[in-house]
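Asker: I would like the atomic coordinates for the input below:
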Amino acid sequence: MNKKRGQQSIVFASPPVITSTANIVGPMEGDGILTEFYDRILKDNLDDNSSWEKCESSMMEWAIKTAIAKECSAIDDIDYVLAGDLLNQLMGTHFAVRNVGRPFLGMYGACSTLALSMIIGATLIDGGFASKLAAAVSSHHDTAERQYRFPTELGVQRPMISQWTVTGSGAMVISANGDGPRITAATAGKIVDIGLKDPNAMGPAMAPAAADTLWRHFNDTGRQPNYYDMIYTGDLGSVGKALVINLFKEKGIDLSTVYEDCGCMIFRKEQDAHAGASGCASSAVVFTGYIYQMLMRQKLRKILLVGTGSLHSTTSYQQKESIPCIAHAVAVEM
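Answerer: Have a look, this model is predicted:
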């Protein structure tokens, strides 16, 4: 069977099952909209660790081990761990996974890393190269701010177009067999760079990449937007979300009735996150919490998760490069 569809998409012959999920968030996220859908909420952004980076690692380790325990599996049953974060050289992930002790594949797609890990994981299982694996991502507001922008202690004023990096981690177990929603199709994105250079304006930079991947997914698979109960992008925030809707309006398609952005679902307006949430954990904590539970309760039956990533670095910004962006789409169905 030819599993490739069109130019960029895959339809899985034996769709892998997401058999369990787990998530953990910081106190600001825990005080937000989706409080009831988090497994654990930290009391502060250190959680008894000596640095924010160590806190981020401990969150990911906890999420991976909790997802595996929820599935009633032993850690040795996991063939691979696919995971990543936003820090240089995946530092947070490496220190988290060293305590898991399973074969590890490091993933990097900036804030699209969860979707990327789901695609690679589903491909490994559908191809017969694994029977069970864990996928996980993390981000931390204070580690990301220190790396990409300014030391948190400076208290630099943020422009209204900026977003708040989510402190949290989400993990899932993907299996060849079992109960739960299945990963049925995927579309790998292309890098789209429209020339923006402001690292505070990630939503506008990533929106064209999200729209490009969505358009390719619909064309490759023959599915229309209303095939899905909901389409979720990862962390475009309110500005990027509006741009995606407008880009599709130009094509004569109204996405607004079946589309939401995870970055608009985490913080309440009065929490002053400006344009919304961002970070690897933005899509991760929403998917492993709210979306997964809605699928399991069959309040949603078919969703498309489009992870969005801004692929700049501190070096590229200092060299005045523009921001290359990516988006990967994963179809998950009951």
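
Asker: only C-alpha atoms from now on, for both contacts and neighbour counts.
Answerer: Will do.

Asker: isn't G84 right up against F95?
Answerer: No - judged on CA atoms under 8 Å, G84 makes no contact with F95 at a distance of 11.0 Å.

Asker: neighbour-wise, which of these two wins?
Answerer: Neighbours per residue, other CA atoms under 10 Å: of G84 and F95, the larger number sits with G84, 32 against 17.

Asker: gap between stretch 142-155 and the chain center?
Answerer: 21 Å (CA atoms, centre = their mean, to the nearest Å).

Asker: check stretch 103-119 too.
Answerer: 9 Å.

Asker: would you mark the buried spots in it?
Answerer: 104-119 (16 or more other CA atoms under 10 Å).

Asker: narrow those to those in helices?
Answerer: Among these, the residues falling in helices (DSSP state H) are T113, L114, A115, L116, S117, M118, I119.

Asker: mind listing the strands for the stretch 1-150 of the chain?
Answerer: For the stretch 1-150 of the chain, the strands defined by DSSP state E, counting those that start in this stretch occupy 4-5, 9-11, 17-25, 40-41, 80-84, 104-106, 132-139.

Asker: packing partners of the first one?
Answerer: When you say that, I think you mean strand 4-5. On a contact count with 3 or more CA pairs under 8 Å, 6 or more residues apart in numbering; DSSP states H and E, strand 4-5 meets strand 9-11.

Asker: so what does the strand it packs on touch, helix or strand wise?
Answerer: Here strand 9-11 touches strand 4-5, strand 182-187, helix 202-221, going by 3+ CA pairs under 8 Å, 6+ apart.

Asker: isn't L86 right next to S139, touching?
Answerer: Yes - if you go by CA under 8 Å, L86 and S139 touch, sitting 6.3 Å apart.

Asker: can you work out which residues contact both of those two?
Answerer: Common contacts of L86 and S139, defined by CA atoms under 8 Å, 6 or more residues apart in numbering, comprise G279, C280.

Asker: who has more neighbours, these two?
Answerer: Comparing L86 with S139 by other CA under 10 Å, the one with more neighbours is S139, at 33 against 27.

Asker: run through the residues that contact that one.
Answerer: For S139, the contact set (CA under 8 Å, 6+ apart) comprises E56, D85, L86, T165, V166, T167, G168, S169, G279, C280, A281.

Asker: which of those sits closest to F287?
Answerer: A281 (9.5 Å; CA to CA).

Asker: what's next to whichever strand or helix holds the closest one, contact-wise?
Answerer: Using DSSP states H and E, the element containing A281 is helix 280-286. Outside of helix 280-286, the residues within contact range by CA under 8 Å, 6+ apart are 23-25, 34, 38, 85-86, 110-114, 137-139, 165-171, 233-235, 262-263, 265-266, 307.

Asker: also this sequence, please, to line up against the first:
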Amino acid sequence: MNLKRVGNQTVVFAKPPVILSSYSVVGPKEGQGPLGKTFDKVWEDELNGEKSWEVAESKMLQEAMNGAINQASVPKEQIDFMLAGDLLNQIISSNFAARQMALPFIGLYGACSTMALGIAVGSMLIDGGFAQKVLVGVSSHHDTAERQYRLPTEQGAQRAMSAQWTVTGAGSVLLGSDGAGPRVTSATIGRVIDFAVKDVNNMGAAMAPAVADTILNHFNDRQLRPVDYNLIASGDLGAVGLALACELLKQSGMDMGTNFTDCGVMIYDESQDTHSGASGCGCSSVVLAGDILQRIKAGELKRVMLVGSGALHSPTSALQGESIPGIGHAVVIEG
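Answerer: Coordinates of the predicted model:
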């Protein structure tokens, strides 16, 4: 058997899948940020006419996925699988969206790493000959995440400076076996790493070791270095986690240079009072579907690595005093 796996954790695609289209939908706060003009649609408010934040999030995910389908001008019947995930219990946003999309559905949970995980799994399905077109979508919503993971917003509790602001957004990409567009050339599947961080208001610290581990394994597997990439974007460590990941990589002998940044740092600016930056499944998905893919298509970026980062905790595990395991999944996209 001709294995496509290289080294410890990386797969290299023999026929790299193509990103045929992408679509992003965000809330008003995200639309006011530095990347506002790169998003396809900006909602005027967090509910968008729906009866609850949870219903609004599921509708946002549907809107992003239908947007990607329409952008590619591909009949829905030609899509072999829909891969989706979100932050809510039992990934209800994705499940309810799948109910409306009526496509063969694979639900994924990687917390904030779900977009990178979805692209990796979708690309494996295509390169493995199991599908020709795969729709990938993820979502998060600031208010649904606050209700589930933290305090009721009505309490007006003060947020820690290390805390991140969950993005209200949904991003989607349509992958194809052929066609025109950026190509997904490889993927590095991460390991769960736990440095015993228990502070749910400092998820960047919990995720940084896993991101650093995935980056190191990717470079070792591929025999490459940071200078071989125009952009390496984690998603989403925030400012605190990004600094920690850089320090961990430096201690391992890896100087990341100036091309390493974080989607959670990119999407907001200091005037928006998000403290350490952004988090949420929607963060890396809308930054990828908007800014990053637009820059690849414009020829500004030739080779990009997106390292999705996830904090794999739950309200129950946090209340029981468990530490926060982290995960990092990487995909490489080339123009």
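
Asker: TM-score of the superposed pair?
Answerer: Overlay of the two chains. TM-score (TM-score structural alignment, normalised by the length of structure 1): 0.99; 334 aligned residues with a CA RMSD of 0.7 Å.

Asker: so can I have CSV of the strands of the stretch 1-150 of structure 1 showing distance to K251 of structure 1?
Answerer: Formatted as CSV, the strands of the stretch 1-150 of structure 1 follow (distance: least, CA to CA, whole Å):
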stretch, distance to K251 of structure 1
strand 4-5, 22
strand 9-11, 21
strand 17-25, 34
strand 40-41, 42
strand 80-84, 35
strand 104-106, 37
strand 132-139, 34
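
Asker: highest average neighbour count across these?
Answerer: Mean neighbours per residue, mean count of other CA atoms under 10 Å, is largest over these for strand 132-139, with a mean of 31.

Asker: so V239 of structure 1 sits in a strand?
Answerer: No - secondary structure of V239 of structure 1 (DSSP: H, G, I helix; E, B strand; the rest coil): helix, not part of a strand.

Asker: now for it: which residues touch it?
Answerer: I161, G203, P204, A275.

Asker: again, 7 Å this time
Answerer: Counting by CA atoms under 7 Å, 6 or more residues apart in numbering, V239 of structure 1 makes contact with G203, P204, A275.

Asker: now E260 of structure 1
Answerer: Each residue near E260 of structure 1 by CA under 7 Å, 6+ apart is listed here: I231, Y232, T233.

Asker: and what of A96 of structure 1?
Answerer: S57, S58, M60, E61.

Asker: tally of neighbours for the third one?
Answerer: This means M60 of structure 1. 30.

Asker: helices of the stretch 151-300 of structure 1, residue ranges please.
Answerer: 202-221, 237-249, 280-286, 292-296 (DSSP state H, counting those that start in this stretch).

Asker: of the contacts of A96 of structure 1, which is the most crowded?
Answerer: M60 (30 neighbours).

Asker: what's the counterpart of that one in structure 2?
Answerer: Mapped onto structure 2 by TM-score structural alignment, M60 of structure 1 lines up with L61.

Asker: in space, what's closest to D261 of structure 1 - neighbours in sequence excluded?
Answerer: Leaving aside its chain neighbours, D261 of structure 1 sits nearest to T233 (4.7 Å; criterion: CA to CA, 6 or more residues apart in numbering).

Asker: which strands and helices lie in contact with the helix or strand that contains S309 of structure 2?
Answerer: Here S309 of structure 2 sits within strand 303-311, counting by DSSP H and E. When contacts are defined as 3 or more CA pairs under 7 Å, 6 or more residues apart in numbering; DSSP states H and E, strand 303-311 of structure 2 sits against helix 114-127, helix 203-222, strand 231-235, strand 326-334.

Asker: how about TSV for these, with distance to I292 of structure 2 added?
Answerer: Below are those laid out as TSV (distance: least, CA to CA, whole Å):
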stretch	distance to I292 of structure 2
helix 114-127	13
helix 203-222	19
strand 231-235	9
strand 326-334	10
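
Asker: between these, which one is nearest to G67 of structure 2?
Answerer: helix 114-127 (16.4 Å).

Asker: tell me the helices and strands packed up against the closest one.
Answerer: Helix 114-127 of structure 2 packs on strand 81-85, strand 133-140, helix 281-287, strand 303-311, strand 326-334, going by 3+ CA pairs under 7 Å, 6+ apart.

Asker: relative to structure 1, what is the average displacement of the fourth one?
Answerer: Which is strand 303-311 of structure 2. Superposed on structure 1, strand 303-311 of structure 2 shows a mean distance of 0.2 Å to its aligned residues (mean CA distance after the TM-score superposition for structure 1).

Asker: what's the angle from that strand to strand 231-235?
Answerer: 20 degrees (axes from the mean of the first three to the mean of the last three CA atoms, to 10 degrees).

Asker: quick one: contacts of strand 303-311 of structure 2?
Answerer: Outside of strand 303-311 of structure 2, the residues within contact range by CA under 7 Å, 6+ apart are 110-116, 203, 206-207, 211, 229-237, 324-335.

Asker: nearest spatial neighbour of L116 of structure 1, skipping sequence neighbours?
Answerer: H328 (6.3 Å).

Asker: out of the helices and strands packed on strand 9-11 of structure 1, deepest packed?
Answerer: For the helices and strands packed on strand 9-11 of structure 1, where neighbours mean mean count of other CA under 10 Å, the stretch averaging the most is strand 182-187, with a mean of 26.

Asker: tell me what it is packed against?
Answerer: On a contact count with 3+ CA pairs under 7 Å, 6+ apart, strand 182-187 of structure 1 meets strand 9-11, strand 17-25, strand 325-333.

Asker: what do we get in structure 1 for N220 of structure 2?
Answerer: By TM-score structural alignment, N220 of structure 2 lines up with N219 in structure 1.

Asker: what's the neighbour count on the nearest residue to its match once chain neighbours are set aside?
Answerer: Spatial nearest neighbour of N219 of structure 1, chain neighbours left out: G6 (7.5 Å); criterion: CA to CA, 6+ apart. Residues near G6 of structure 1, counting by other CA under 10 Å, number 15.

Asker: from the chain's centre, how far out does the helix holding A281 of structure 1 sit?
Answerer: Here the centre of helix 280-286 of structure 1 is set off from its chain's centre by 5 Å, with CA atoms, centre = their mean.

Asker: how much does it stray from structure 2?
Answerer: After superposition onto structure 2, helix 280-286 of structure 1 sits on average 0.5 Å from its aligned residues (mean CA distance after the TM-score superposition for structure 1).
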